[in-house]
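1. no sequence for this one, just the structure:
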């Protein structure tokens, strides 16, 4: 096990060295632009129609835009694939909003698309799709002030486009924030979802309050510097949740003395690390955090929801076998002392998803810090962070071995169930940040970040359904036991 841990730490160190030297491939701005003037004209007409809530005219102008786009999109793609992908994604967002008949969201999506096309036309985009002007916490707060001005003047169409830009630009500064305050990072991501919902519903007072809260949270970090402990905290914070899941799986395989099952879990862990490293290389050499970020939200959301469903089953299975007689009966039936292929694969898949979900953010945050502090401090911080994480993992396995059977299964099932609830809530929240799930708001729902609870029924209802299902299963099992007595 110690050799495996050492391997994983070395792999991450290699990644950071790549991150320091890598982000140069698309640093230059685009020199030869395709002529997008006609497409901009059609989008401006669509924006004007959307301001008048005339979706028929919006659709007509948008269809004319798409015909014009077909003629020039290959030229845009040859100049910069990330820019082309960004525009295509925004076109898809407009199309989806039109299909749903949502005039306000269509207006915001059109505004964002118009801004991108204008930036491209005016040479304000780099080849990696990011703005030629580097986004800093200071410039981000300036964008928040501009958004507040639009909201105060009741220009919600412009504000909607600015909110989309805020969400995209957040991906370039989130690493700066998470290394200083996990609470501010969590609050800011929540407030970005709330802000989009408030602007979309025309709740100007709440929208302004949310903008002001974002500014208040971010202003103390304008002149922040970074040290060893900042680098150490990133792998600790991001890795702890994955460690809870992995620790429960490995403790179970150790309890059963099932080496083959443990190898499957370690295989899932290793694959998750390798995929995270591959993503790190992609971000370093080909893209940047902003251009990759939308996909990061989607991957986080999808893996979170899928992992939550699988963890629900694992939690039920662990709870079901907390009865000593049932466990002994299970062991007698499994005389070959191996898991079924399906069970081993599911354990490996859960480990992979847990590592991938946290590993992607870890590598992006660390790469973001690579040019902001001395390399020796960064490497030392990473070693300390993963060292502490390893000690915690070893401690969890040692404790798991010594726990009596019934407490072990109960504790393991509770840990896995907790992660199930959190992964479901944070997964849906990530899809809201990506714009794939509406940013529905209910201010009566509290924000409890360590449980993945956010003020939205979209994320809270599935969590409540999981809890109700768990209560029903436990109650049914207790009733069955009483009848058997």
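-> Yep, that arrived. What you are looking at is a predicted structure, and each value in this text was computed from that prediction instead of being measured.

2. From now on I want contacts and neighbour counts done on CA atoms only, so please keep to that.
-> Will do.

3. what about the longest helix in the protein?
-> Assignment by DSSP state H gives helix 289-320 as the longest helix of the chain.

4. chain center to the next helix or strand after that helix: distance?
-> The element immediately downstream of helix 289-320 (helix or strand, assigned by DSSP states H and E) is helix 324-333. Mean-position distance between helix 324-333 and its chain equals 40 Å (C-alpha atoms, centre = their mean, to the nearest Å).

5. Of all the residues in helix 324-333, which ones are buried?
-> For helix 324-333, the neighbour count (16 or more other C-alpha atoms under 10 Å) marks residue 327 as buried.

6. let's bring in a second model and compare:
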């Protein structure tokens, strides 16, 4: 039964194109199981798995294609000796076969890349030639942000051009932020970027070039950065060369960092050029040391545990649970069973569309699904949810005094909620679940290759149990409260969660460069959704003003109503 559940879950995650003619997700599951056996010195248990793999693979009509023949060749070796290395080769061959059978329209994607990237590049190139120092930082940021959102197609098709552009961008920025702006270097690098872009768009393919003695792995790159750190005081030019070599090789192993710590990935890309430019000052060396320590703490070989699987669901699910439970509790107190059905239906629809959205992201953006597009989705949906939370919170708060509650009961006796109210309640439940659901599925999709079946199931099961316990405790806590106090507690819960979700949503859109980011000299408190930037704090300040305005307005209305009745 456990095996079936895992297989079903992985099949849903691995399905990237509902219309694909060839689906091999279940074959990847088999390889994963065989790899798990190899890691635990149980290679003999892998043979039956690989025999089943062979049966299923040969059932595919196109299994004898060029890529399919390579899968068959490696499979025969794996059946005889199912060690980890050969199983990794089998996985790579199967991935090649899948790409062969389900090709991506790279021509259309290249055309889209050209349309998005070249216009802003032309502006940056013009400003560089004209030495327009006033507009250059802004134009560079716009081009760099545009490049980051569209770079993966270049890396997929032409790794050599990708590496050239990444290196030239770094050197360009280094020349731009130096104490004396080096326009000669900037012009050279802008030419290099333009050449690489034009060659890529014209259809030329360039494989990544290996520099003799240069790092080929993250571990080797870290060793080189350590050498640069030691050389900074004695030979700053040599240290600079070491760092620039690391930057040149960075595209080869950047994925090992970006898939595990996106924040550290962004730090490396933005801070290394600044470290080179600032030189051997005490403050700069301390900054460099901190970056190195962060890299050293990154365990690229670590397996995800049951604890990691549980934390993902708890972290992403608890906010959605609290919102849904707040709505259900208030509706139960109001004896509005129809409203409860709408909330439950909205939450279930959120789960379903979360799965569909996660699959769509993995299909349309296979390499960026866990990054930029996930952040954009979370940010936009979160802001929409906050807008709805303001109105729902106002509705709850309007019933939070004993007098207003009695008036509500007398008016609603025997009546159902209006359809608009039902849509609002169901819509908020949907957005609360949908906002977190797609992100949770994408997190699990990224973790699956580095997590055993038992770890996933035990962690996921524990998290589900914990959420049930939280929901039960919440129900027990409020059931003995007077009904109008239930509405007061639930309205405050909705407002507080709205404050946090708004901060997190704005921050997510800032990370993807949708919203500008102006840092303020304040501490960030992430678990409260409080980030030290002007845009987020301004949005939250407006939210607080609106919320307080609603509360004050309702209090005055209640007071006026009391005077009138008196």
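-> It's in. This is a predicted model, so every value here is computed, not measured.

7. before we move on, the earlier item: could you check the angle the longest helix of structure 1 makes with helix 324-333?
-> 100 degrees (axes from the mean of the first three to the mean of the last three C-alpha atoms, to 10 degrees).

8. What does residue 415 of structure 2 correspond to in structure 1?
-> Mapped onto structure 1 by TM-score structural alignment, residue 415 of structure 2 lines up with residue 337.

9. Now for that match, how many residues are close by?
-> If you count neighbours by other C-alpha atoms under 10 Å, residue 337 of structure 1 ends up with 15.

10. so it touches residue 258, yeah?
-> Yes - between residue 337 of structure 1 and residue 258 a contact is recorded at 6.8 Å, counting by C-alpha atoms under 8 Å.

11. For the stretch 201-350 of structure 2, which segments count as helices?
-> 218-231, 236-253, 255-258, 262-278, 282-296, 306-333, 337-364 (DSSP state H, counting those that start in this stretch).

12. For residue 165 of structure 2, find the nearest of those.
-> helix 236-253 (9.7 Å; C-alpha to C-alpha).

13. quick revisit: residues in contact with the match of residue 415 of structure 2?
-> 258, 331 (C-alpha atoms under 8 Å, 6 or more residues apart in numbering).

14. Report whether it is found in a strand, as I expect.
-> No - assessed with DSSP: H, G, I helix; E, B strand; the rest coil, residue 337 of structure 1 is coil; it does not lie in a strand.

15. Relative to residue 378 of structure 1, how far out is it?
-> Using C-alpha to C-alpha, to the nearest Å, one obtains 45 Å as the distance from residue 337 of structure 1 to residue 378 of structure 1.

16. doesn't residue 516 make contact with residue 534 of structure 2?
-> No - shown here, residue 534 of structure 2 and residue 516 do not form a contact pair, counting by C-alpha under 8 Å, at 9.2 Å.

17. can you tell me how far residue 78 of structure 1 sits from residue 72 of structure 1?
-> In terms of C-alpha to C-alpha, residue 78 of structure 1 sits 10 Å off from residue 72 of structure 1.

18. same deal with residue 334 of structure 1?
-> 63 Å.

19. With residue 420 of structure 1 instead?
-> Taking C-alpha to C-alpha, one finds residue 420 of structure 1 at 46 Å from residue 72 of structure 1.

20. between those two, who's got more neighbours?
-> residue 420 (28 against 14).

21. Show me what that one lines up with in structure 2.
-> Using TM-score structural alignment, residue 420 of structure 1 pairs with residue 498 in structure 2.

22. do residue 261 of structure 1 as well
-> So, by TM-score structural alignment, residue 261 of structure 1 is matched to residue 339.

23. go on, residue 16 of structure 1?
-> By TM-score structural alignment, residue 16 of structure 1 lines up with residue 10.

24. What residues of the helix or strand that contains its match count as buried?
-> According to DSSP H and E, residue 10 of structure 2 maps onto helix 2-14. Buried residues in helix 2-14 of structure 2, counted by 16+ other C-alpha under 10 Å: 6-7, 10-14.

25. cool, stretch 128-141 of structure 2 as well?
-> 128, 136, 139-140.

26. Kindly indicate which of those lies nearest residue 68 of structure 2.
-> The closest of the buried residues of stretch 128-141 of structure 2, once distances to residue 68 of structure 2 are taken by C-alpha to C-alpha, is residue 140, at 44.7 Å.

27. Give me the number of neighbouring residues for the closest residue to the closest one other than its chain neighbours.
-> The shortest distance from residue 140 of structure 2 to any non-neighbouring residue, by C-alpha to C-alpha, 6 or more residues apart in numbering, is to residue 124 (6.4 Å). Other residues within reach of residue 124 of structure 2, judged by other C-alpha under 10 Å, total 23.
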